[in-house]
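In: Fold the following and give me the result.
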Amino acid sequence: MKHISILVPKGAILASLEGSRQLLTQVNGFFAMRGEGPVFTVELVGVTQETQASGGRFTIHADTVIDKVAETDLIIIPALDGDLQQALEDNKEFIPWIVSQYNNGAEVASLCLGAFLLASTGLLKGRKCATHWMAANDFRKMFPDVELVTEKIITDENGIYSSGGAFSYMNLILHIIAKYAGRETAVLAAKVFAIEIERENQSSFLIFRGQKDHEDEPVKQAQEFIENNISDRISVEELAVKFAIGRRNFERRFKKATSNTPIEYIQRVKIEAAKQILEGGRKNVSEVMYEVGYSDTKAFRSVFKKITGLSPMDYRNKYNITFS
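Out: Take a look at the predicted model:
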């Protein structure tokens, strides 16, 4: 039987905490219906027996506290709410316990913004991690030694898991159920809880927001120039000349400041504009393509799908608000 410790941090988002508990305990229910014993022991584990959540609106009663858990098989860190720097300070007592348990063979999973607490342990250094796309810039700034993969729904690397934004935590829990209790059980859980199984990509949900929380003023001006001239074809050479910086130096500074190369930034800005047009209007794909500065249909479709995971037509069909 696998022992699972769902942490109860201060500022936990209840949906991910209680949702995970329900999914995992339901697995035991499935086995009981077949006359078999439980596969999971699921405990809520806090630093203290009672913890405030959702801005003090709720009090969570933990089953036990970390000092009393000598050994566990899986630690689940739920999503955090509010100011993340403060949340890390409020929950720093978990960190040595998580590290100790991982070094003793436990696996660790973070859900959505729980990735910030997981990254604070140092266990993610040099590894891939997913989190909510809205927090991507803050995460990269705070944990530059972690490879953030904003497009991923889940990551699974050397006993460390993470999930993307919001309710994508359900896909990670299903992934864990499949590993621990078998794919058949995970499929059954997906059906019972009406979860779309095997989603791998959250790119179509992303809203690109350029990283501007930096001190490189010429790069910031270049970002604004790109954003204000979406319909133009802008080259890296043109930007370097315009802001009087050698091309190689410009590319290096731009990547350091924004976490994107200039070409990536130009593409993301244009595709974000294309997405907004496809969502809110009735223009066809060719009209949208020209409006955001592309003249090659194949290139536009290729870049669009690379960034969003969908073709322009599929994206419009899925998200357009004017179509009935």
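
In: CA only for contacts and neighbour counts going forward, please
Out: Will do.

In: the helices in this structure, which residues?
Out: 14-33, 84-90, 94-103, 115-120, 136-142, 169-181, 183-192, 217-228, 236-242, 247-258, 262-280, 285-291, 297-308, 312-319 (DSSP state H).

In: Please identify the most buried of the ones you listed.
Out: Among the helices of the chain, the stretch with the highest mean neighbour count (mean count of other CA atoms under 10 Å) is helix 115-120, at a mean of 23.

In: got the contact list for that one?
Out: 77, 79, 84, 88, 91, 95, 109-110, 124-125, 129-131, 139, 143, 146, 162 (CA atoms under 8 Å, 6 or more residues apart in numbering).

In: from those residues, which would you call buried?
Out: 77, 79, 84, 88, 91, 95, 109-110, 124, 129-131, 139, 143, 146, 162 (16 or more other CA atoms under 10 Å).

In: Please work out how many residues are found near residue 42.
Out: 19 (other CA atoms under 10 Å).

In: Enumerate every residue touching residue 125.
Out: Here residue 125 is in contact with 119, 145-146 (criterion: CA under 8 Å, 6+ apart).

In: How about residue 162: what's its closest non-neighbour residue?
Out: Leaving out its chain neighbours, the residue that sits closest to residue 162 by CA to CA, 6 or more residues apart in numbering is residue 110, at 4.7 Å.

In: measure that neighbour to residue 121 for me?
Out: Counting by CA to CA, to the nearest Å, the gap from residue 110 to residue 121 is 12 Å.

In: anything in contact with each of the two?
Out: Contacts common to residue 110 and residue 121, judged by CA under 8 Å, 6+ apart, are absent.

In: Now do the same contact list for residue 255.
Out: 261-262.

In: Give me the subset of the contacts of helix 115-120 that lies in strands.
Out: Taking DSSP state E as the definition of strands, the contacts of helix 115-120 contribute 77, 109-110, 129, 162.

In: Let's compare: structure for the following, please.
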Amino acid sequence: MYTVVVLALPDVIAFDLATPIETFGRVRLPDGRPGYRLVVAGHEPSVQAGPLRLAVGEGLDAIERADLVVVPGRNDPLQPSPPAVLSALRVGAQRGTRIASICVGAFTLAEAGLLDGRDATTHWLAADELARRHPAVRLNPDVLYTDNGSILTSAGASSGLDLCLHIVQRDYGVAVAADAARLAVAPLHRPGGQAQYIVRNRATHRTSTLQRAFSWIEANAYRDLTLADIAAAAGMSVRTLTRRFKDETGQSPMQWVSGVRIRHAQDLLESTDHTVDRIAAQTGFPTTSNFRSQFGQLLGVTPGAYRRVFRPQPSGSREGPPGPPGVAVARDLRSRRR
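Out: Got it, this is the predicted structure:
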């Protein structure tokens, strides 16, 4: 049996804290024995978790007995972590203890120096800030989780469940992990990555010198556009337009157009029953195959797979079990960002 220590840090996100407790706590081996022993630990006897006040079972010395330490995210991940927690994580890592983060819990691992030179991910909304604060981390915001052997990270909300199921499969094999996934009413492996949840190419900086171009592209992305068209609408030369797009967005103007078209296609996949062919034509892609190719390259899933995740099924639908509980949270987050 593996011992899993879940850290309850000040201001912990209750969802992130509960995910490993529920997932690992319900794992049963073929003979009926539990697969994991769960411990909730911290450096304070109780912590605030949003509107909840939670008692903490053990102190940080529990990490010494852990096979796996899980670090949930905190509501404000930019607040410094308690030094005692960082020290305990470093000691655990030096001893070879597996350490995993959920969502913005990656900030705590990065603060402890455990992600330097390693692949990592976090919630896409926080990815830029993590990269800015910790440039030595090899950040990949598009994946659902990363596994460096002893150090693991996951993206937002439901990705913590993906990571926990991945760990169960590592520890006990596919059959036990599949049973755990069925208990969670979740797929053992979700198609694609975090890329399908990212709200792309929506200009939010009203002071941008490209605001005129952004607005025009938003209204005209369905058309067969050229660089000259965009430059004329923006009132600048093609050369200036290209330079400013690179400086302000890190993309070329046509890459930006493609991102806007993909976002418009996401909206139609979520809100209509239009065919993929029709959506490709409505959003400005020259062919359906071009649309499918660009959609897959940018989001990591097919248009059909994306629709199955994000388009609610009619009441009483029999098209399969609901997705991971965090999918609804991710969808709400995307809506609030629009």
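
In: Put together CSV for the contacts of residue 125 of structure 1, with distance to residue 207 of structure 1 on each row.
Out: Formatted as CSV, these follow (distance: CA to CA, whole Å):
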residue, distance to residue 207 of structure 1
119, 23
145, 24
146, 21
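
In: Going by distance to residue 44 of structure 1, which of those wins?
Out: Nearest to residue 44 of structure 1 out of those is residue 119 (CA to CA; 20.9 Å).

In: What's the match for that closest one in structure 2?
Out: In structure 2, residue 119 of structure 1 lines up with residue 110, judged by TM-score structural alignment.

In: Next one: its match from residue 134 of structure 2, what distance?
Out: 7 Å.

In: now residue 6 of structure 2
Out: 24 Å.

In: What of residue 24 of structure 2?
Out: 30 Å.

In: got it, and residue 188 of structure 2?
Out: Counting by CA to CA - residue 188 of structure 2 and residue 134 of structure 2 are separated by 31 Å.

In: ditto for residue 87 of structure 2
Out: 18 Å.

In: again with residue 85 of structure 2
Out: Distance from residue 85 of structure 2 to residue 134 of structure 2, counting by CA to CA: 18 Å.

In: quick one: contacts for residue 173 of structure 1?
Out: By CA under 8 Å, 6+ apart, the contact set of residue 173 of structure 1 is 20, 23-24.

In: Let's see that with 10 Å instead.
Out: 19-21, 23-24, 76, 109, 111, 154, 161-163, 179, 186, 189 (CA atoms under 10 Å, 6 or more residues apart in numbering).

In: In structure 2, what residue corresponds to it?
Out: With TM-score structural alignment as the criterion, residue 173 of structure 1 matches residue 164.

In: How about the most centrally placed residue in structure 2: what's its closest non-neighbour residue?
Out: Nearest to the geometric centre of structure 2 sits residue 155, at 3.2 Å (CA atoms, centre = their mean). Spatially, and ignoring its direct neighbours in sequence, residue 155 of structure 2 is nearest to residue 122 (4.1 Å; CA to CA, 6+ apart).

In: how far does stretch 227-240 of structure 2 stretch from start to finish?
Out: Chord length of stretch 227-240 of structure 2, first to last residue, is 11 Å (CA to CA).

In: what about the aligned residue in structure 2 for residue 269 of structure 1, distance to residue 271 of structure 2?
Out: For residue 269 of structure 1, the aligned residue in structure 2 is residue 260 (criterion: TM-score structural alignment). Distance, residue 260 of structure 2 to residue 271 of structure 2, by CA to CA: 17 Å.

In: cool, and residue 198 of structure 2?
Out: 17 Å.

In: How about the contacts made by residue 7 of structure 2?
Out: With contacts defined as CA under 10 Å, 6+ apart, residue 7 of structure 2 is in contact with 17, 39-43, 56, 58-60, 62-63, 69-73, 85, 101.

In: Actually, residue 32 of structure 1.
Out: Contacts for residue 32 of structure 1 (CA under 10 Å, 6+ apart) come out as 26, 38-39.

In: TSV please, covering these and showing distance to residue 226 of structure 1.
Out: Compiled in TSV, the contacts of residue 32 of structure 1 are given as follows (distance: CA to CA, whole Å):
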residue	distance to residue 226 of structure 1
26	50
38	57
39	54
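
In: right, and out of these, which lies closest to residue 321 of structure 1?
Out: residue 26 (36.6 Å).

In: wait, isn't residue 290 of structure 1 in contact with residue 277?
Out: No - Residue 290 of structure 1 lies out of contact with residue 277 (CA atoms under 10 Å); the separation is 11.7 Å.

In: mind listing what residue 147 of structure 1 touches?
Out: So residue 147 of structure 1 contacts 124-130, 140 (CA under 10 Å, 6+ apart).

In: what's the distance between residue 140 of structure 1 and residue 232 of structure 1?
Out: From residue 140 of structure 1 over to residue 232 of structure 1 (counting by CA to CA), the distance is 29 Å.

In: should've said residue 209 of structure 1
Out: For residue 209 of structure 1, the distance to residue 232 of structure 1 - CA to CA - is 20 Å.

In: hmm, back to that, name the nearest of the contacts of residue 125 of structure 1 relative to residue 244 of structure 1.
Out: Out of the contacts of residue 125 of structure 1, the member with the shortest distance to residue 244 of structure 1 (by CA to CA) is residue 145, at 30.6 Å.

In: If you tally nearby residues, what's the number for that closest one?
Out: Residue 145 of structure 1 has 15 nearby residues by other CA under 10 Å.

In: can you tell me which residues contact it?
Out: Taking CA under 10 Å, 6+ apart, we find residue 145 of structure 1 in contact with 119, 122, 124-128.

In: any idea which of the contacts of residue 32 of structure 1 is closest to residue 314 of structure 1?
Out: residue 26 (35.1 Å).

In: Does the closest one touch residue 174 like I think?
Out: No - judged on CA under 10 Å, residue 26 of structure 1 makes no contact with residue 174 at a distance of 11.7 Å.

In: Run a quick neighbour tally on the aligned residue in structure 1 for residue 146 of structure 2.
Out: Using TM-score structural alignment, the partner of residue 146 of structure 2 in structure 1 is residue 155. Residue neighbour count, defined by other CA under 10 Å, stands at 21 for residue 155 of structure 1.

In: check contacts around residue 155 of structure 1.
Out: 109-110, 127-131, 149, 161-164, 172, 175, 200.

In: Now for the residues you listed: which two are most distant?
Out: So, the contacts of residue 155 of structure 1 by CA to CA: farthest apart are 127 and 175, at 18.8 Å.

In: So residue 285 of structure 1 versus residue 248 of structure 1, what's the distance?
Out: The value you get for residue 285 of structure 1 to residue 248 of structure 1, if CA to CA is used, is 35 Å.
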